[in-house]
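**Student:** here you go, sequence then predicted model.
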Amino acid sequence: MKKEMTKSEVRNVQLGLLDFLDKICRENDIEYSLAGGSLLGSERHQGFIPWDGDIDVMLRRDYYEKLMPILSELEGNYQLHYYKKNIDYQNYAKFYDDRTILKSFRDQMYDGRIGVHIDIFPQDYLPDDKLERTKFLKKIFKMSEALASTGFPAYISGTKWYYQFARFFLRLPLFIKHHGKNREVAEELDQLMQKYDSQKTKEVGFVSSKYFDKEHFPSEIFNDYEDIKFEDLKVRKIKQHKVYLKQLFGDYMKLPAKKDQVDHDFYHWFWREENDRV
């Protein structure tokens, strides 16, 4: 019987992944930065946000494309989940520890397929014009929905049972159209995400962000990096982190209300049994 992991065990595994990723990037002259809540946590808490268990990192597209083949060729416990290597229903990579396994009734995209992980997000150029940018992001969202609908039960994934119920019907036409075409749709989406990269516009961000049009930043903030403390590790961040965090979170050093200090994670993590490796 699989043993469920404690919160401390999960965090130790995440930190091991981050430490390994940091070493790989430094050895290969690849710059990366903590992202989202992880960057916020490093500034406000010097590590994890107490009620948030994720680790997110971001890379400029050129660094991202350099990193993916390196991680894809790894042997051992640390593995990359990425559309060029696996069936994947999202347009960013996950770096996970194969000694562990994720179980979730809500997340049918990754249930039983990966373990404790960190998310790796590519940063692409975005249109400078707000109307053009909004139109582009809506197109990305539409294609992201198509990618999520290329498999069943993946396409009904949702944080609440009623989301799953609704998606069963709302995404059904997309599933009928795109099922069995995961690699084809993922490739098309990945190319679309890079549409403006050759134009070197003034705005950059993860184009499929849950923050939608809040996630666009001056491109120059991804030019300079420095070390920062995250728990007991020394990792990397963009030097102009204040611009990034203010754009996403506003007054980011202010703690949210107690009622909002909630972990919305709906995953359960287990140690794999030796004969249960993928």
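**Tutor:** Sure thing, it's come through. The shown structure was predicted, so the numbers you read here are calculated from the model rather than taken from an experiment.
**Student:** from now on I want contacts and neighbour counts done on CA atoms only, so please keep to that.
**Tutor:** Will do.
**Student:** and for stretch 146-162, what are the contacting residues?
**Tutor:** With Cα atoms under 8 Å, 6 or more residues apart in numbering as the test, stretch 146-162 has contacts from 89-90, 106-110, 163-165, 167-168, 171-172, 174-175, 178-182, 185-186, 189, 266.
**Student:** in it, what counts as buried?
**Tutor:** In terms of neighbour count (16 or more other Cα atoms under 10 Å), stretch 146-162 has its buried residues at 146-152, 154-158.
**Student:** just the buried members of the contacts of stretch 146-162?
**Tutor:** Buried among the contacts of stretch 146-162 (16+ other Cα under 10 Å): 89-90, 106-110, 164, 167-168, 171-172, 174-175, 178-179, 181-182, 185-186, 189.
**Student:** residues near Phe20, how many?
**Tutor:** 12 (other Cα atoms under 10 Å).
**Student:** got the residue ranges for the strands in the protein?
**Tutor:** 3-4, 33-34, 56-60, 78-81, 93-97, 100-103, 117-126, 203-205, 217-218, 225-230, 233-238, 268-271 (DSSP state E).
**Student:** quick one, the third one and strand 117-126 angle?
**Tutor:** With axes from the mean of the first three to the mean of the last three Cα atoms, to 10 degrees defining the directions, strand 56-60 sits at 30 degrees from strand 117-126.
**Student:** quick check: angle from strand 56-60 to strand 233-238?
**Tutor:** 50 degrees.
**Student:** still on that earlier bit, helices - which of the buried residues of stretch 146-162 land there?
**Tutor:** 146-148 (DSSP state H).
**Student:** distance to Ile140 added to these, as TSV?
**Tutor:** Compiled in TSV, these are given as follows (distance: Cα to Cα, whole Å):
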residue	distance to Ile140
Ala146	10
Leu147	10
Ala148	12
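**Student:** then this one, side by side with the first:
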Amino acid sequence: MNEMKYTDDVLKKVQEVELSILDDFIKICEENNLKYFTVSGTGLGAIRHKGMIPWDDDIDVGMLRKDYEKFVEIANKEYADKYDIVTAGMYPDCTIFNAHWSKKGTAFRDRNALNVTYPTGIFLDIFPFDNIADDDKAMHKQGKRAWTWQKLMIMSLNPKPVLHFGKVKNALITAVSYIAHFGLKILGFTPEKCYQKAMKYLRMYDDVETKRIGFFCGTQPFTTIHARSDLDPLEEVEFNGRKMYMPNNMREVLTNLYGDYMQLPPVEKRYNHAPEIVKFKDED
């Protein structure tokens, strides 16, 4: 499968839009005392590049669930003329369990989102971190069940997902998806029911002050977990000329993930795949 690459000009414009969205996000957080922190490659970019990784095309931030919900409420009330909030539960065919805060008048559509009904503008990724079990066995049970129900939600909507693996793996996953899709229909598991099941496990410790927090509904369930103490205090960091915050153990996390994370990848790997459609607000 041929993947599109960005031109330098288009990537620069995408990054500029995302940074402008980030500025509004930070403004809301500062005005309402909401805690946020860098997630994934955004933390790496902050440390290694003092901003976005030059070839990256997204910004990822995390929030505790209560702050995340407060942000969504404020954004929908005060910024609805400028942005759309997109997440599972808001649109019947949306299966992402984080939020895309996307700029109205723009477009950013991957191949798997060409026919969706929800807004798909250039966006900021916002991840809600839930309380997760202190006991490792209970935590793995919680995470696997939440993750599985989210994947079943995807299969209940689409028997043939867009995949980017090798030919054999794509064929195997497609076969499993077809079986799951029609099996879920027969058993009466609608996308909404799958969503509710996933949320049940994600939020099963809402009323418990657990020692850990996590986001289970990514590509893998156990790669985005923090001790609560990692956020107390947060570490201030420079990000493209603005102030952001990251977990206080981010360097340790990056070392575990990448080893010498300050080492740049080979030149031939310094790129990102462009979406099928990119449109900016000043374009027809």
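**Tutor:** Great, that's in hand. Note that this is a predicted model, so its numbers are computed, not measured.
**Student:** dump the strands of the first structure into TSV; add mean neighbour count as well.
**Tutor:** Shown next, in TSV, are the strands of the first structure (neighbours: other Cα atoms under 10 Å):
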stretch	mean neighbour count
strand 3-4	14
strand 33-34	25
strand 56-60	22
strand 78-81	21
strand 93-97	21
strand 100-103	23
strand 117-126	25
strand 203-205	24
strand 217-218	18
strand 225-230	16
strand 233-238	20
strand 268-271	20
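**Student:** pull the contacting residues for the residue positioned nearest the centre of the first structure.
**Tutor:** By Cα atoms, centre = their mean, the mean C-alpha position of the first structure lies nearest to Asp119, the distance being 3.5 Å. Asp119 of the first structure makes contact with 55-57, 92-95, according to Cα under 8 Å, 6+ apart.
**Student:** ok, Lys229 of the first structure next?
**Tutor:** 42, 46-47, 235.
**Student:** at 10 Å what do you get?
**Tutor:** 42-43, 45-47, 235-237 (Cα atoms under 10 Å, 6 or more residues apart in numbering).
**Student:** sorry, back to before: which among the strands of the first structure is found nearest to Asp22 of the first structure?
**Tutor:** strand 233-238 (6.3 Å; Cα to Cα).
**Student:** quick one: the closest one aligns where in the second structure?
**Tutor:** Mapped onto the second structure using TM-score structural alignment, strand 233-238 of the first structure spans residues 242-247.
**Student:** what span of the first structure lines up against stretch 49-68 of the second structure?
**Tutor:** Against the first structure, stretch 49-68 of the second structure falls on residues 45-64 (TM-score structural alignment).
**Student:** quote the end-to-end distance of the matching stretch.
**Tutor:** 27 Å (Cα to Cα, to the nearest Å).
**Student:** that one: which residues count as buried?
**Tutor:** So stretch 45-64 of the first structure, judged by 16+ other Cα under 10 Å, has buried residues 45-49, 53-61, 63-64.
**Student:** ok, stretch 13-33 of the first structure next?
**Tutor:** 13-18, 21-22, 25, 30-33.
**Student:** check stretch 194-209 of the second structure too.
**Tutor:** 194-199, 201-203, 205.
**Student:** keep only those of those residues that are in helices.
**Tutor:** 194-199, 201-202.
**Student:** what's the spacing between the closest residue to Tyr244 of the first structure other than its chain neighbours and Lys139 of the first structure?
**Tutor:** In this structure, Tyr244 of the first structure finds its nearest non-sequential neighbour in Phe217, 6.6 Å apart by Cα to Cα, 6 or more residues apart in numbering. To Lys139 of the first structure, Phe217 of the first structure is 20 Å away according to Cα to Cα.
**Student:** before we move on, the earlier item: so can I have JSON lines of the contacts of Lys229 of the first structure showing distance to Pro69 of the first structure?
**Tutor:** Listed next are those as JSON lines, based on distance: Cα to Cα, whole Å:
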{"residue": "Ser42", "distance to Pro69 of the first structure": "28"}
{"residue": "Glu43", "distance to Pro69 of the first structure": "31"}
{"residue": "His45", "distance to Pro69 of the first structure": "33"}
{"residue": "Gln46", "distance to Pro69 of the first structure": "31"}
{"residue": "Gly47", "distance to Pro69 of the first structure": "28"}
{"residue": "Val235", "distance to Pro69 of the first structure": "21"}
{"residue": "Arg236", "distance to Pro69 of the first structure": "21"}
{"residue": "Lys237", "distance to Pro69 of the first structure": "22"}
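**Student:** check the first structure for its longest helix and report it.
**Tutor:** Every helix in the first structure considered (DSSP H), the longest is helix 7-27.
**Student:** corresponding residues in the second structure for it?
**Tutor:** Counting by TM-score structural alignment, helix 7-27 of the first structure sits on residues 11-31 of the second structure.
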